[in-house]
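Trainee: can you look at this prediction? I've put the sequence above it.
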Amino acid sequence: MKIVSTNIGERKEVIWENIKVVTGIFKFPMDKPVFLDTEDVRGDAICDRENHGGINQAIYGYSLKHYEYWKPLYPNLDWSLGMFGENLTIDNLDECNTHVGDTFKVGEAVLEVTLQRNPCYKLGIRFDDMKIVKQFWNTTFCGVYFKVLQTGFVKTGDAFVQIKSCSENPTIADLLARKKIEKRM
C-alpha cells in the first residue's frame, strides 16, 4: 500500500440548520510532507476533541478505492482527496482485512490501528447531503483511526508497509458492525 494524499484542514465555520457549526472536516491535499504527532497531524484543525484526535484517534486514514463507490452517488460534488476528513488517503486500505493492533511503517512514522470511524452530521455537512451519514453506516467503508507509535513526517508516495499483524483481533469492519448494533439498542 502507499499514501496517495496527505490532507489537512483549517477551522471552518458553517451554518447548518440555522446553527453555526465549527468543523475541521474540510481537508485538502498537501504538496509537502505532514508531521504525524502523538495526538494529531501538526497544523490540522481538530474542532471536536471529544470525538477526534487524541492518542487513539490521532490519524484518520481512508481508502482511495472507496472513492469509486461514492463518486457515482454524489456526481455533482467537487471531488478532491480528503473529502471524508481523512488525514491520509491510502490506495488500498481494506477495513475487512485490517485488525486492531496491526502496525504500519509509513515515512518516518509508525502507526497502530485502533478504531473505526463513526460518521456524524459533519460528514453530511461536507457532502451537503445528510443521507451520506446513513449510507456510510451501511457500508464497511468507515476508514481507520491510528495511534502514532513513532512520530515523524510522511508524504504522498510513501509506502504504507505492515510491520505487525494482529489477525487474532477484530477487524475494523467488525468494530463498525458492533457499533451499529449498539446504536440500535
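Mentor: Great, that's in hand.
Trainee: all contacts plus neighbour counts: C-alpha atoms, from now on.
Mentor: Fine.
Trainee: now the helices for this structure?
Mentor: Listed in chain order, the helices of the chain (DSSP state H) span 64-70, 121-127, 131-137, 172-184.
Trainee: looking at those, which is buried most?
Mentor: Most buried of the helices of the chain, by mean neighbour count (mean count of other C-alpha atoms under 10 Å): helix 121-127, with a mean of 19.
Trainee: which other helices and strands contact that one?
Mentor: When contacts are defined as 3 or more C-alpha pairs under 8 Å, 6 or more residues apart in numbering; DSSP states H and E, helix 121-127 sits against helix 131-137.
Trainee: can we see that at 6 Å?
Mentor: Judged by 3 or more C-alpha pairs under 6 Å, 6 or more residues apart in numbering; DSSP states H and E, helix 121-127 is in contact with no other helix or strand.
Trainee: indicate which one of the helices of the chain is closest to F84.
Mentor: F84 sits nearest to helix 121-127 of all the helices of the chain, at 6.9 Å, using C-alpha to C-alpha.
Trainee: how far is the closest one from where the chain is centred?
Mentor: Between the centre of helix 121-127 and the centre of its chain there are 14 Å (C-alpha atoms, centre = their mean, to the nearest Å).
Trainee: same thing with stretch 135-142?
Mentor: 13 Å.
Trainee: likewise stretch 146-155?
Mentor: Its chain's average C-alpha position is 14 Å from that of stretch 146-155, according to C-alpha atoms, centre = their mean.
Trainee: show residues contacting it.
Mentor: Stretch 146-155 is contacted from outside by 33-38, 55-59, 107-114, using C-alpha atoms under 6 Å, 6 or more residues apart in numbering.
Trainee: for comparison:
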Amino acid sequence: MTAQVLPLVLVGPVAPLGSGGPPSGIDKRPVPGPWRITATGLVGDAQADLRYHGGPEKALHQYPRDHYAAWASEIGDHPLLSAPGAFGENLATTAWTERDVCIGDIARFGSALLQVSQGRQPCFKLDRRFERTGMALAVQRTGRTGWYWRVLEAGIAEPGDRIELRARPRPDWSLARLIHLLYVDTRNRSELQVASALPELAESWRLLLCRRLRTGAVEDWSKRVAGGERGPEA
C-alpha cells in the first residue's frame, strides 16, 4: 500500500432518511477545512443512534472510492455513486482498501493521531439510502465495508494534509482477513482465538469473538441488515 492518502472530508447532520424514514446521519457532504478532530470524530458531524453509531471506537469512518466502480457494475448507475459519501463515510480515499489496512494501524492526519479500531458492520439504513433491498447484506458479503478509526490524539487537519501511516503493530491482520473471519470462516477457532486477543481491536468485536469461542454459535445478523432491533453482534 502507499504510505499516505489524500482524503476528501465529509460530515452530515441528523435528518430523516427518506420520506418518513428513521433519523440518520448517513448523508455526509464534503466540507472545507480546516477540520477539528476530537475523540468522537469531526466537529460538525452527527449520528442519530449513539447506541450503534459514533463514539470513541467509531470516531471516523473511511471508505475506499476504489469500490464505487464495482458497485456500479453490480447495481447499475445509481445516482449516489456519482460522488463520494454514498456510504456515509467521513473520509473518502483511493489507494487503500480493506486488503491494505490492518487492525491497529496508526496514522497521522494533520495534528490528529488515529488508529484503526474495527471494520464497519453495515445496517439496514444502507437499504433505505440506496432504496435497494439487500444493499447492507451486499456490503457485508463483499467485504467492501470500509473501516473505523479511533482518535488517539485530537487535532486539526488542513486541506492538503494526507493520512500518513506511522505504525503497523498487526501486519498479519488486515481488515479483509478479519472480515472474512467475521462473516465467512465463522467457526475457525484458531483464528478466533488469535483475533479475540488483539488489544487494538475494538472491545465490542473482541467480546463478539470471545462469545463465539465460548458458545460455538454465530450471531444472527439478519435484524441488523434487514431492519428492526440490532442483534447481539452490534
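Mentor: Received the coordinates, thanks. Values in this document were obtained by computation on a predicted structure and should not be read as measured data.
Trainee: can you pull the TM-score for these?
Mentor: Laid over one another, the chains give 0.89 as their TM-score (TM-score structural alignment, normalised by the length of the first structure), with 183 aligned residues with a C-alpha RMSD of 2.0 Å.
Trainee: could I get the full set of strands for the first structure?
Mentor: Using DSSP state E, the strands of the first structure run over 3-9, 12-16, 19-23, 27-29, 34-36, 59-63, 88-90, 103-106, 109-116, 144-150, 152-154, 160-164.
Trainee: out of those, nearest to K179 of the first structure?
Mentor: strand 109-116 (9.1 Å).
Trainee: quick one: the closest one aligns where in the second structure?
Mentor: The alignment of strand 109-116 of the first structure onto the second structure (TM-score structural alignment) spans residues 112-119.
Trainee: how much does that stretch stray from the first structure?
Mentor: Compared with the first structure after fitting, stretch 112-119 of the second structure deviates on average by 0.6 Å (mean C-alpha distance after the TM-score superposition for the first structure).
Trainee: what's the first-to-last distance across stretch 32-51 of the first structure?
Mentor: 27 Å (C-alpha to C-alpha, to the nearest Å).
Trainee: gap between that stretch and the chain center?
Mentor: Put simply, stretch 32-51 of the first structure sits 12 Å off its chain's centre (C-alpha atoms, centre = their mean).
Trainee: now it: buried residues?
Mentor: Residues of stretch 32-51 of the first structure classed as buried by neighbour count (16 or more other C-alpha atoms under 10 Å): 33-41, 44-47.
Trainee: between the residues you listed, which is closest to L93 of the first structure?
Mentor: Minimum distance to L93 of the first structure across the buried residues of stretch 32-51 of the first structure is 18.3 Å, recorded for L36 (C-alpha to C-alpha).
Trainee: how far away is the closest one from A177 of the first structure?
Mentor: According to C-alpha to C-alpha, L36 of the first structure and A177 of the first structure sit 28 Å apart.
Trainee: one step back: CSV for the strands of the first structure, including distance to D129 of the first structure?
Mentor: Compiled in CSV, those are given as follows (distance: least, C-alpha to C-alpha, whole Å):
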stretch, distance to D129 of the first structure
strand 3-9, 20
strand 12-16, 11
strand 19-23, 15
strand 27-29, 17
strand 34-36, 30
strand 59-63, 20
strand 88-90, 22
strand 103-106, 34
strand 109-116, 22
strand 144-150, 23
strand 152-154, 32
strand 160-164, 32
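Trainee: nearest to I181 of the first structure, of those strands?
Mentor: Here strand 109-116 is closest among the strands of the first structure (C-alpha to C-alpha), at 14.2 Å.
Trainee: which of the buried residues of stretch 32-51 of the first structure sit farthest apart?
Mentor: P33 and C47 (22.2 Å).
Trainee: aligned to G146 of the second structure, what sits in the first structure?
Mentor: In the first structure, G146 of the second structure lands on G143 (TM-score structural alignment).
Trainee: that match and K65 touch, don't they?
Mentor: No. G143 of the first structure is not in contact with K65 according to C-alpha atoms under 6 Å; the separation is 11.2 Å.
Trainee: apart from its neighbours in sequence, what residue is nearest G21 of the second structure?
Mentor: Spatially, and ignoring its direct neighbours in sequence, G21 of the second structure is nearest to R128 (7.9 Å; C-alpha to C-alpha, 6 or more residues apart in numbering).
Trainee: rewinding a little: residues contacting the match of G146 of the second structure?
Mentor: Contacts for G143 of the first structure (C-alpha under 6 Å, 6+ apart) come out as G61, Y62, R117.
Trainee: roughly how far apart are the residue lying closest to the second one once chain neighbours are set aside and T23 of the first structure?
Mentor: Spatial nearest neighbour of Y62 of the first structure, excluding adjacent residues (C-alpha to C-alpha, 6+ apart): G143 at 4.6 Å. When distance is defined by C-alpha to C-alpha, G143 of the first structure is 19 Å away from T23 of the first structure.
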